[in-house]
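>>> Pasted the sequence and its predicted model underneath.
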Amino acid sequence: MAEPNKALPFPAFLQVVERAPLISIDLIVQNSAGDVLLGWRTNQPACDHWFVPGGRVQKNETLDAAFLRLTKAELGVALARSSAQWLGVYEHFYDSNAGRVEGFGTHYVVLAYTLQLDESDMALPLGEQHSQYRWASRAEIVQDAAVHLHSRAYFE
């Protein structure tokens, strides 16, 4: 497999967002009590909402490599995709984009996986994507309007 592309310059990335869907992986992390990990998003899309961890698949990156990279970046521990359970394919449509540019939104094709981890198994990063984390029950997630509708959809 070819080496993943280096990051696109941000203006070029925004052109992709304007014209094409992005592929991403969402991580539905449950602890031993059955609660689900949520992070408070600090960037667009879905800024100022609770959301499950995850991220984009890069050009020329296998899904296995993306899963290792994203679990390391989002959870602080690199995990094999084979350690997770497949949940399904979802589509997320947003009115906003990472550049906060008017006139176009973001479309994700999301590959969702569930994982069983406790907080002591992770080193959750703060700052780049999330400013804080919390564990919530499925019932709390479904009822909490501050949980983004795309994350609530995993539990409805």
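Perfect, thanks for sending it. Please read all numbers here as calculations on a predicted model, not as lab measurements.
>>> Every contact and neighbour count from this point should use C-alpha atoms.
OK.
>>> Please verify my assumption that residue 151 contacts residue 51.
Yes: under the criterion of CA atoms under 8 Å, residue 151 makes contact with residue 51 at 5.6 Å.
>>> between the two, which one's more packed in?
residue 51 (26 against 20; other CA atoms under 10 Å).
>>> I figured residue 55 hits residue 24, correct?
Yes: in this structure, residue 55 is within contact of residue 24 by CA under 8 Å, at 5.3 Å.
>>> Which one's more surrounded, those two?
Neighbours were counted for residue 55 and for residue 24 using other CA under 10 Å; residue 24 has more, 24 against 21.
>>> show me what contacts that one?
54, 55, 56, 57, 108, 109, 110, 111 (CA atoms under 8 Å, 6 or more residues apart in numbering).
>>> and it, what element?
With elements taken from DSSP states H and E, the one containing residue 24 is strand 22-30.
>>> downstream neighbour of that strand in the secondary structure list?
Heading C-terminal from strand 22-30 (DSSP H and E), you reach strand 36-41.
>>> between that following strand and strand 22-30, how many degrees?
Strand 36-41 and strand 22-30 are oriented at 130 degrees to each other (axes from the mean of the first three to the mean of the last three CA atoms, to 10 degrees).
>>> Mind giving me the packing neighbours of the host helix or strand of residue 55?
Residue 55 belongs to strand 54-56 when assigned by DSSP H and E. With contacts taken as 3 or more CA pairs under 8 Å, 6 or more residues apart in numbering; DSSP states H and E, strand 54-56 sits against strand 22-30, helix 63-75.
>>> Included below, for side-by-side comparison, is a second structure:
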Amino acid sequence: MLSERDIETDVPVPMHGRVDQVFLAGGWLVVVDTKRRAAARVYLKDVIQLSVYAAILSRQSQTVLGSNWPVASEGYVRLVTPQGVTYTAVRLLPSSVIISLWNRYWILKGQGAKARPKIPAAGVCKACVKRTGCPVGQRL
């Protein structure tokens, strides 16, 4: 149904993103996001990202797709690793949780909070291309 498409909504809160893929399966929209990683791991941030896409599509499928398709409560992370490609099913977060995260983000941003990344492994940070702009990487 969709591939590499920008989507957005203003209701109930402004959200936008670029969804990798959306499939129609059994009358439901299913969101898929591709991640290239050394190991086949799914992180909470992946689930949040897919959940944001689902929340947007649940409000905008008529506008984006021309039909008001329901969005599945499960999405997939397509993991591309040196060992191959796997699809991992994830339970998507309800819209109420996404809205709470959005509100929390803006509260923290309004208070001037900054991200404080932790070093995953010294070797990873030393080889990272973003090291010069990262407060942790600059200390190494």
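Received it, and whenever you're ready, just let me know what you need. For clarity, every value in this text was computed on a predicted model and none was experimentally measured.
>>> Once they're superposed, tell me the TM-score.
Here the superposed chains carry a TM-score of 0.25, computed using TM-score structural alignment, normalised by the length of structure 2; 65 aligned residues with a CA RMSD of 5.2 Å.
>>> Which parts of structure 1 are helices?
Taking DSSP state H, the helices of structure 1 run over residues 10-19, 63-75, 138-143, 149-152.
>>> quick revisit: got a list of contacts for the strand holding residue 55 of structure 1?
Taking CA under 8 Å, 6+ apart as the rule, strand 54-56 of structure 1 contacts 22, 23, 24, 25, 26, 27, 70, 71, 74.
>>> ok, the first one to residue 64 of structure 1 distance?
Read it as residue 22 of structure 1. Residue 22 of structure 1 sits 17 Å away from residue 64 of structure 1, going by CA to CA, to the nearest Å.
>>> Comparing these two, which shows the higher neighbour count?
Higher neighbour count among residue 22 of structure 1 and residue 64: residue 22, with 18 against 13, using other CA under 10 Å.
>>> Next up, the contacts around the nearest residue to the more buried one once chain neighbours are set aside.
For residue 22 of structure 1, the nearest residue in space outside its immediate sequence neighbours is residue 108; the separation is 4.7 Å by CA to CA, 6 or more residues apart in numbering. Residue 108 of structure 1 makes contact with 21, 22, 23, 24, 91, 92, 93, according to CA under 8 Å, 6+ apart.
>>> repeat that for 10 Å
Residues near residue 108 of structure 1 by CA atoms under 10 Å, 6 or more residues apart in numbering: 17, 20-25, 56, 90-94.
>>> longest helix of structure 2?
Assigned via DSSP H, structure 2 shows its longest helix as helix 44-65.
>>> So residue 89 of structure 2 sits against residue 74, correct?
Yes: the pair residue 89 of structure 2 / residue 74 is scored as a contact, 6.6 Å apart, by CA atoms under 10 Å.
>>> any common contacting residues for the two?
With CA under 10 Å, 6+ apart as the test, residue 89 of structure 2 and residue 74 both reach 32, 47.
>>> List the contacts of residue 91 of structure 1.
So residue 91 of structure 1 contacts 21, 22, 23, 24, 107, 108, 109, 110, 111, 150 (CA under 10 Å, 6+ apart).
>>> Just give me the closest of these to residue 37 of structure 1.
residue 150 (14.4 Å; CA to CA).
>>> Throw the helices and strands packed on strand 54-56 of structure 1 into a markdown table and include distance to residue 133 of structure 1, thanks.
Compiled in a markdown table, these are given as follows (distance: least, CA to CA, whole Å):
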| stretch | distance to residue 133 of structure 1 |
| --- | --- |
| strand 22-30 | 12 |
| helix 63-75 | 11 |
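>>> which of the ones you listed sits most buried?
Comparing these by mean neighbour count (mean count of other CA atoms under 10 Å), strand 22-30 comes out on top with a mean of 22.
>>> got the angle between that one and helix 10-19?
Going by the same axes, to 10 degrees, strand 22-30 of structure 1 makes 90 degrees with helix 10-19.
>>> Strand 22-30 of structure 1 versus helix 63-75: what angle between them?
Using the same axes, to 10 degrees, strand 22-30 of structure 1 lies at 60 degrees relative to helix 63-75.
>>> any idea how far the residue lying closest to residue 114 of structure 1 once chain neighbours are set aside lies from residue 11 of structure 1?
Nearest residue to residue 114 of structure 1, sequence neighbours excluded (CA to CA, 6+ apart): residue 28, at 4.5 Å. Between residue 28 of structure 1 and residue 11 of structure 1 the computed distance is 31 Å (CA to CA).
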